[in-house]
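Engineer: predicted model and sequence follow; I will ask about them next.
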Amino acid sequence: MKLNFSIIIPVYNRSQEIDELLESLTKQDFTEGFEVLVIEDGSTEKSDRVVEKYKPKLNLKYFFKENSGAGASRNFGMKKANGNYFIILDSDVIVPSQYVSEVKKALETNYTDAFGGPDAAHKSFTSLQKAINYSMTSVLTTGGIRGKKQAVGKFQPRSFNLGLSHKAFSVTKGFSKMKNGEDIDLTFRLWENGFETQLIEKAFVYHKRRSTIQQFFKQTFGFGTARPILNKKYPKTAKPTYWFPSLFIIGLDLSIILAIFSFNHFLCFYGLYFLLIFFDSLLQNKNFYVAFLSIITSLTQFLGYGLGFLESRFFIRK
């Protein structure tokens, strides 16, 4: 089957980011062509002028619609696309020049109706963005489930860097109305319908993620609230490890209380863990400040996800 790619990009009030992403798409070494669809999801800061700038360089279409969320915007784009294989990117990513070529090469070698790719920190990112990237991808914090092949079994693609065939979209109807965890929900429905997924390790993107600790906390809190809902919807996918961030935070609180009464052993364990994070991040990023921030972002990640998980599990009616 000849692969015809359509790249779908939902955007909401991020004209500067979409500018950088479109610029990176003009530099692809892929020679067979692809179309790009930008779906403006009811933004008050529209990206139409930015998109217009790239129309001479890309096969580019722009759509403005009422705000309905990223999942619905991705579905809208796939319905409007002409390709037989959709590549879905978040507006806050930058793609390296070989990205589309690597996707094509991998699918021709081992075709699957869906794929996901990892993310990395670009050298131009802020120190905080690099630290957030570390926290979200490190084996010490997430087990490497977001893009290291040796750390994953059956891979669950994430919506910031995801591929889906036209056939799989037609069967599953794409993303659900879930605000968080909609990409995991799609993966489970793909598997239920007999479609295979894979990690294309070389199809990575540079992912900016959030630019403040507050934004990162809010994002991870949302991830945490989604998991109990997914566990209830797909009981066979529930794992005890999903409780780990919540137990980590509860354990840290108890350790601090015990330390007040001179029982320091448990708090020393946490100190050792954060020290490991510091040196591992230092090894990867070659920057002391990023390594220090990685401790803060890792704690923020556990706190956000753990509290979101507990709130959703015990207080939100699903």
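Structural biologist: Arrived safely.

Engineer: use CA for all of it now, contacts and neighbours both
Structural biologist: Will do.

Engineer: just give me the neighbour total for G163.
Structural biologist: G163 has 28 neighbours, counted by other Cα atoms under 10 Å.

Engineer: same question, E23
Structural biologist: With other Cα under 10 Å as criterion, E23 counts 17.

Engineer: where does it sit: helix, strand or coil?
Structural biologist: Here E23 takes the helix state, with states given by DSSP: H, G, I helix; E, B strand; the rest coil.

Engineer: look up how far S97 lies from it.
Structural biologist: In this view, E23 and S97 are 11 Å apart by Cα to Cα, to the nearest Å.

Engineer: which residues in this protein form strands?
Structural biologist: 5-11, 35-41, 59-65, 85-89, 93-94, 114-116, 119-120, 161-165, 197-199, 205-207 (DSSP state E).

Engineer: pull the contacting residues for the residue nearest to F175 when sequence neighbours are not counted.
Structural biologist: Leaving aside its chain neighbours, F175 sits nearest to G71 (5.2 Å; criterion: Cα to Cα, 6 or more residues apart in numbering). Going by Cα atoms under 8 Å, 6 or more residues apart in numbering, G71 touches F175, S176, K177, M178, K179, E182.

Engineer: quick one: closest of the strands of the chain to F155.
Structural biologist: Closest to F155 of the strands of the chain, according to Cα to Cα: strand 197-199, at 5.7 Å.

Engineer: how many residues are close by V171?
Structural biologist: Neighbour tally, V171, other Cα under 10 Å: 12.

Engineer: let me redo that: T172
Structural biologist: Using other Cα under 10 Å, T172 is surrounded by 16 other residues.

Engineer: structure two is appended below for comparative analysis:
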Amino acid sequence: MMISIIVPVYNSEKYIDRCLDSILNQTYKDLEIVLVNDGSNDQSLKILENYALRDTRIKVVNQENKGVAAARNTGLDNATGDYILYVDSDDWIENNMVERMVELSANADIVFCGNDNAVSPESVKKIIGITKEIWNKDKIIYEFLRHKIMSGMLWNKLIKRSLTDGCRFNPKTGYGEDAEFLWQVLQNTNSMIVTNEILYHHVPDENSISHLSYSEKKYSAISMWEKINADTSAIYPEYLKYARISLTSAAVFGLFEARQCCYKNKNQLKYMRSITRKNIGGFLKADYISKKFKVYAIVVCIGF
């Protein structure tokens, strides 16, 4: 069974070696490694091409800069494996990650593993007691909409490629495009294997959009969650309250970040406050939302 590993790359010369070495050193060898250079203006492309000379499993695709969503689409278009795995260029994976995920797959549509924020092998989080669960369709949708145990991140999920037919990353979604794509994939998914074993190491990038101040790109998460709410209302009405809570969480956190940087778009701020006010009852009743977050939501409703 061949696994396609897709790595979007943009100006990653400082850390791409660690990422690619962790992929090439996988104990599972039947790999197709698709590296998409998204118009880097540093030495990234040269590094990718040098790696391709060393290993015939590597396919380098070069394109003008179009953004991470387009780069992920390009990677998907060039993948031919039975399963796909997205890896961010500044992250790294355990040498046995693919082997373990394949072992766990056992005809499952998706395998979902644990991750941490380790920057080196010495700082890897240790797990005592490896667990494995099998989720059916209802459990998958429920957990995605709650967005606690399972987030919208793609990089710790081995996905059967056939599930992605007709699914695309939306370049207009500047923040949360991975969750939007995963939501599409989950409509075709019937089973998921979930393990707490940490096989993926995500290294936070201080320059990424998730660490920058509030912006128009981050505001796009609101429309993304509204679309998911509309889908949930039509297909899974029994889980609509969880979709509304996630939309409200996006609005409350957006207002928090907007205040931190004195964001000035009054219409967007007003709209996020209206979302919070409309859904505050269910938000306050949710036992998986922190008390601190609930207090801030109340303050937002008052007009802070």
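Structural biologist: Ah, there it is. Predicted model, so just to flag it, every value in this text is computed and none were measured.

Engineer: where does the TM-score land?
Structural biologist: Here the superposed chains carry a TM-score of 0.63, computed using TM-score structural alignment, normalised by the length of the second structure; 238 aligned residues with a Cα RMSD of 4.0 Å.

Engineer: quick revisit: can you redo the contacts of G71 of the first structure as a markdown table with distance to M78 of the first structure?
Structural biologist: Output for the contacts of G71 of the first structure, formatted as a markdown table (distance: Cα to Cα, whole Å):
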| residue | distance to M78 of the first structure |
| --- | --- |
| F175 | 11 |
| S176 | 14 |
| K177 | 16 |
| M178 | 18 |
| K179 | 19 |
| E182 | 16 |
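
Engineer: now the buried members of these.
Structural biologist: F175, S176, M178, E182 (16 or more other Cα atoms under 10 Å).

Engineer: contact partners for the second one?
Structural biologist: Spelled out, it's S176 of the first structure. Neighbour list for S176 of the first structure: G71, A72, E182, D185, L186 [criterion: Cα under 8 Å, 6+ apart].

Engineer: and for S213 of the second structure?
Structural biologist: If a contact means Cα under 8 Å, 6+ apart, then S213 of the second structure has E257, A258, Q260, C261 as its contacts.

Engineer: which non-adjacent residue is nearest the counterpart of V7 of the second structure in the first structure?
Structural biologist: Aligned by TM-score structural alignment, V7 of the second structure pairs with I9 of the first structure. By the measure of Cα to Cα, 6+ apart, the closest residue to I9 of the first structure outside its immediate chain neighbours is V38, 4.9 Å from it.

Engineer: could you count how many residues lie near the equivalent of R189 of the first structure over in the second structure?
Structural biologist: Under the alignment (TM-score structural alignment), R189 of the first structure pairs with Q184 of the second structure. By the criterion of other Cα under 10 Å, Q184 of the second structure has 19 neighbours.

Engineer: quick check: the gap between Q184 of the second structure and S22 of the second structure.
Structural biologist: In terms of Cα to Cα, Q184 of the second structure sits 29 Å off from S22 of the second structure.

Engineer: residues in contact with the residue nearest to L25 of the first structure when sequence neighbours are not counted?
Structural biologist: Excluding the flanking residues, the one nearest L25 of the first structure by Cα to Cα, 6+ apart is V95, at 6.7 Å. By Cα under 8 Å, 6+ apart, the residues touching V95 of the first structure are L21, S24, L25, F204, V205, Y206.

Engineer: out of the residues you listed, which comes closest to Y289 of the first structure?
Structural biologist: For these, the residue nearest Y289 of the first structure by Cα to Cα is Y206; the value is 20.1 Å.

Engineer: show me what the closest one lines up with in the second structure.
Structural biologist: Y206 of the first structure maps onto H201 in the second structure, by TM-score structural alignment.

Engineer: again, but for K173 of the first structure
Structural biologist: Checking with TM-score structural alignment, K173 of the first structure has C167 as its match.

Engineer: restricted to helices, list the contacts of G71 of the first structure.
Structural biologist: When DSSP state H defines the helices, the subset of these inside them is E182.

Engineer: shouldn't S101 of the first structure be in contact with G33?
Structural biologist: No. At 10.5 Å, S101 of the first structure does not count as touching G33 under the criterion of Cα atoms under 8 Å.

Engineer: when the two are compared, which one has more neighbours?
Structural biologist: The neighbour comparison of S101 of the first structure against G33 (other Cα under 10 Å) goes to S101, with 16 against 13.

Engineer: now, the most widely separated pair of the contacts of S213 of the second structure?
Structural biologist: Among the contacts of S213 of the second structure, the pair separated by the greatest distance (Cα to Cα) is E257 and C261, at 6.6 Å.

Engineer: joint contacts of those two?
Structural biologist: By Cα under 8 Å, 6+ apart, E257 of the second structure and C261 have these common neighbours: S213, Y214.
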